[in-house]
Structure formats: C-alpha cells, structure tokens
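*Asks:* Could you look at this predicted model? Sequence included:
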Amino acid sequence: MKTIATCVEEILISQPFLEDALNRNILNYSALSEELKEPISKMLRKPVKSGAIMMALRRYSPPKEMANKIKLNKILQNLGDITVRSNLSDYTFRNSATLIHSHLKMLEVIKKHNHLFYTFTRGVHESNVLITTSLKEQIEESYKNENCTTFKDHLSAITIGLPKENTKIAGLYYQFFKRLAWEGIALYEVVSTTNEFTILVEDEVVDKAFSAIKGLKNRQ
C-alpha cells in the first residue's frame, strides 16, 4: 500500500538532482512540499496536506552503502591525468558491408601519425570516427563511399585516467555526468576504455568542463 513517504521516495529516486539537492540541504522544504502536493495526491488518489509531505521529506533517508561511498571518494581523489585535446572532428557513418574496408584504409594513414587523436566506435546501426581535424581530407577520402549521416568539428576531448579498481565501484561515471549536468554542459560524445574515460564537448565549453572534472578530483 502506498503512503506519502513511499511516494516521496519514488519521486526523489526518479529525480536524482532533486534528491542530491535535498541531501545538501539547499532546498526549501515548504516550497517543495507545495510543489509535490498535486503529483502525490494523484499517486494516492486522494488529497494530501503539504505538512505531511514536509514531514516525509525531512524523514527521508536515501539508501547509502557507506563502504561504496568511501571507495568512490577514494577513486575520485586518485584520478589520473586529465588531458585535453582540441581541433577534433566527429563523423557518424551508417554501418555497411564496406565500412570496415574504409576503416582499414584510414588505419594505413593513421599509423604514420602516432601523435594524433583517433577513435573508432561501432554501434548496432552506425559507427563514429573521432579524429584530429588536420586529417579531414584523408578521412573523407577513405570513407568517400560511405553514408556520412552527421559531421561536427570544433570539438575538444577531455580524457580522464581512472585507477584500475574503477570497474568495481558503483556510481563512478554518474559522478562525472552529474557534475557536468549541474554546470549545464552538454556532451557531444562519450568514449571509454577500461581505465580511461573521454568526453567530447564543443570548444566553447571545454574550459568549463575541464574545471568541473578537476573539481571532482580535488573535492574533499
């Protein structure tokens, strides 16, 4: 049977920003209670009082696993180097029977340029190529017979080195996404390997994104 408390919990869990603000004590309980009156009344199919909602909010205790929280904070404090690469372009190609052959042509070019930034990601229906913009002519020649659905330049990549134990910690990537979302930073692309995490953003927000990520690393 649903109660006001279970409704409050359901709403907060479905809106992590709201839950985070509540935990940080930066919300006005009275205003939030009034805001939740209508949705909770609909959930319970009867009118509810804001005072009862406020009491449920004050009593709300988010599920926490202390051991994981300690490990998560340790991981964030021990993040590796944060590297920024600019002048990047991103291509999206429709998957085809010939796409891998086009990719092999590009690999022949890339092996002569060890310093450049390059990633190839294959999805179910499309593949992405992220590459240094200076090789625009070569990539367009290599993939000239493919269907390019999206192209974007003036991009920058921020790569974060992760400790080896990162795969055992729940919620690590969420910390990056949450911090960037709080700053209003849209991610154009995300690429990861086992011990590296790379976000792709537009050039004009790269400094802001870098500061946000560095803030996570330096937090107490």
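*Replies:* That came in fine, so what should we check first? Residues are numbered from 1 along each chain as shown.

*Asks:* From now on I want contacts and neighbour counts done on CA atoms only, so please keep to that.
*Replies:* Noted.

*Asks:* And the helix or strand where Thr149 lies, what does it pack against?
*Replies:* Applying DSSP states H and E as the criterion places Thr149 in strand 148-161. Counting contacts by 3 or more C-alpha pairs under 8 Å, 6 or more residues apart in numbering; DSSP states H and E, strand 148-161 packs against strand 82-94, strand 196-202, helix 206-218.

*Asks:* ok, and here's another one to check against it:
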Amino acid sequence: MKTISSVVEHYIKTKPFLLSALSQGIINLTSLARNMMPELELELGKDVKQGAVVMSLKRLSEDLDFRLNHKIVKVLKSIGEITVRSSLTDYTFVVSDTMLNKHVELINRITANPEVFYTSSRGVNETSIVVSSSVNDIVDTLFADEKMVERTDNLASITIKLPKDNISTPGVYYYIFQRLAWEGIIVNEVISTSYEFTILVSEEEIDLAFKVMKDLKNL
C-alpha cells in the first residue's frame, strides 16, 4: 500500500540534485511540498495535506543527512594523493581482431620512457587509449588501419587514491561526480580500479576540477 512517506521518498530519489540539496538542508520544505503535491495526489489518487508532505520531507532529510553525509564524508576525508597530468590525448577505436597486438606494440614502444602516460580500457564495441600527447605520432602510425570513433586533444587527468572503505560505501562516486557536474565540468573519460580512479577533463577546466577534488577532503 502506498503511503505519503513512500511516495515522497520515491519522488525525491528520482531527482538526484534535489536529493543532495535536501540532505544539506538548503531547500524550503514548505515550498517544495507545495510544488510536489499535484504529482503526489495523482500518484496516491486522493487529496494530500501539505503539512503531511512537509513532515515526510523533514523526516527524510534527517535520514538522508546521516546516510549521505556521515558515511560518505568519512570516506572523502580519507582521500589520498591527488595527481595531475596535462597534455594528454584520448583516442577511441572500434574493437577489432588486430587491436590487441597493436596495444602490445605501443606498450613496447613507450615502456623505455617512464614519463609517458598510457592507459587503455575496452568495452564491448569500443576501446579507448589515453596517452601523453608526445607519443601521438606513434599511436597515429600504429593504429592507422583501425576505425577511429573519436579523438580528443588537450586533455588533463586527475588521479585520486581512495581509502578501502570506498568499495563498501554506496554513493561515493555519485557524490564526487555530482560536485563536478555542479561546477559545469565535462568529464571526457573515467578510468578506475578498486582504490584509485582517474578522470579526464579539458586543460581549460583542470584547475577548477582539481579544486573540486581537493575541497572534498575538507568537507
């Protein structure tokens, strides 16, 4: 049976930015309840009192404050080293039978230079390669016969080391990417392991993106 509380919670959870703002206590609950009521009444099939909606929002905001802030902030405060790299290029190719051998050859060509950044990931139909722009000529030559889907130059990366608690705490990545979205930062690529993840952004936005990441440790 649907209740006002359950319908209110579902409404809020389907709107991520509203969910976060509610957890931070920066929304006028009365105004929000007034805006929600037509949809809630349609969902419940009956009239709803504004005061009941406000009370449900208040209880939900208190619960969210614990679930979103106390647990996630504990993880974010434990963020480790933040590493920034610039002058990167992101290639995306269609997966092919010859792709793996070319990856091996590329690695062999650049291994002697520890300053060169290289990482790759493979999906079902596409594979991406992120390298220092200084070796673009090598990639262009080795993968000349492959079908390139996209190439983005002038990128920078931010690599963050996360504490082990991150894999057992829901919402950590959501919280990070939400903060980036709030600042209007476009994330071109995401590369992650269990306790480390890297984002690629344009070099024009790297300073702002770094500030967002650094500020997470001071929540």
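*Replies:* Now that the structure is in, tell me what you want to look at. Please read all numbers here as calculations on a predicted model, not as lab measurements.

*Asks:* Mind checking the TM-score on these two?
*Replies:* Superposed pair, TM-score by TM-score structural alignment, normalised by the length of the second structure: 0.90. Supporting alignment: 219 aligned residues with a C-alpha RMSD of 2.3 Å.

*Asks:* quick revisit: okay, buried residues for the strand holding Thr149 of the first structure please.
*Replies:* By neighbour count on 16 or more other C-alpha atoms under 10 Å, the buried set for strand 148-161 of the first structure is 148, 153, 155-161.

*Asks:* quick one, which of the helices and strands packed on strand 148-161 of the first structure is packed in tightest?
*Replies:* Greatest average neighbour count among those goes to strand 196-202 (a mean of 20), per mean count of other C-alpha atoms under 10 Å.

*Asks:* Next, the angle from that strand to strand 82-94.
*Replies:* 70 degrees (axes from the mean of the first three to the mean of the last three C-alpha atoms, to 10 degrees).

*Asks:* what about the closest residue to Tyr118 of the first structure other than its chain neighbours, which SS state?
*Replies:* Distances taken as C-alpha to C-alpha, 6 or more residues apart in numbering place Ile131 nearest to Tyr118 of the first structure, at 4.5 Å, with adjacent residues excluded. Secondary structure state of Ile131 of the first structure, per DSSP: H, G, I helix; E, B strand; the rest coil, is strand.

*Asks:* quick one, what contacts Ile131 of the first structure?
*Replies:* Going by C-alpha atoms under 8 Å, 6 or more residues apart in numbering, Ile131 of the first structure touches 88-90, 116-119.

*Asks:* try 6 Å
*Replies:* 88-89, 117-118 (C-alpha atoms under 6 Å, 6 or more residues apart in numbering).

*Asks:* Met54 of the first structure too?
*Replies:* Applying C-alpha under 6 Å, 6+ apart, we find Met54 of the first structure in contact with Ser33.

*Asks:* Helices of the second structure, residue ranges please.
*Replies:* Taking DSSP state H to define them, one finds helices in the second structure at 4-13, 16-23, 29-44, 50-64, 71-76, 99-110, 136-142, 172-182, 206-216.

*Asks:* Please identify the most buried of these.
*Replies:* Using mean count of other C-alpha under 10 Å, helix 71-76 ranks as the most buried of the helices of the second structure, with a mean of 19.

*Asks:* how about the nearest residue to Phe167 of the second structure, chain neighbours excluded?
*Replies:* I think there's a mix-up here, since residue 167 of the second structure is Ile and not Phe. Leaving aside its sequence neighbours, Ile167 of the second structure sits nearest to Ser194 (C-alpha to C-alpha, 6+ apart; 7.1 Å).

*Asks:* what's the burial count for that neighbour?
*Replies:* Counted with other C-alpha atoms under 10 Å, the neighbours of Ser194 of the second structure add up to 11.

*Asks:* Identify the residue of the first structure aligned to it.
*Replies:* Alignment note (TM-score structural alignment): Ser194 of the second structure maps to Thr194 of the first structure.

*Asks:* In the first structure, which residue is most central in space?
*Replies:* Centroid check for the first structure by C-alpha atoms, centre = their mean gives Phe177 as the closest residue, at 3.3 Å.

*Asks:* Could you tell me how far the nearest residue to Ser5 of the second structure once chain neighbours are set aside is located from Ile12 of the second structure?
*Replies:* Among residues not flanking Ser5 of the second structure along the chain, Ser56 sits closest, at 5.3 Å (C-alpha to C-alpha, 6+ apart). Distance, Ser56 of the second structure to Ile12 of the second structure, by C-alpha to C-alpha, to the nearest Å: 11 Å.

*Asks:* for Leu219 of the second structure, same thing?
*Replies:* Distance of Leu219 of the second structure to Ile12 of the second structure, computed by C-alpha to C-alpha: 23 Å.

*Asks:* and what of Ser6 of the second structure?
*Replies:* Distance of Ser6 of the second structure to Ile12 of the second structure, computed by C-alpha to C-alpha: 10 Å.

*Asks:* Same question for Lys164 of the second structure.
*Replies:* 30 Å.

*Asks:* how about the helices of the second structure, which one is nearest Thr127 of the second structure?
*Replies:* When those are compared by C-alpha to C-alpha, helix 99-110 sits nearest Thr127 of the second structure, at 8.7 Å.

*Asks:* Check the alignment and tell me where Glu41 of the second structure lands in the first structure.
*Replies:* So, by TM-score structural alignment, Glu41 of the second structure is matched to Ser41.

*Asks:* I figured that match hits Pro47, correct?
*Replies:* Yes - in this structure, Ser41 of the first structure is within contact of Pro47 by C-alpha atoms under 6 Å, at 5.0 Å.

*Asks:* residues making contact with stretch 162-172 of the second structure?
*Replies:* So stretch 162-172 of the second structure is contacted by 72, 79-80, 195-196 (C-alpha under 6 Å, 6+ apart).
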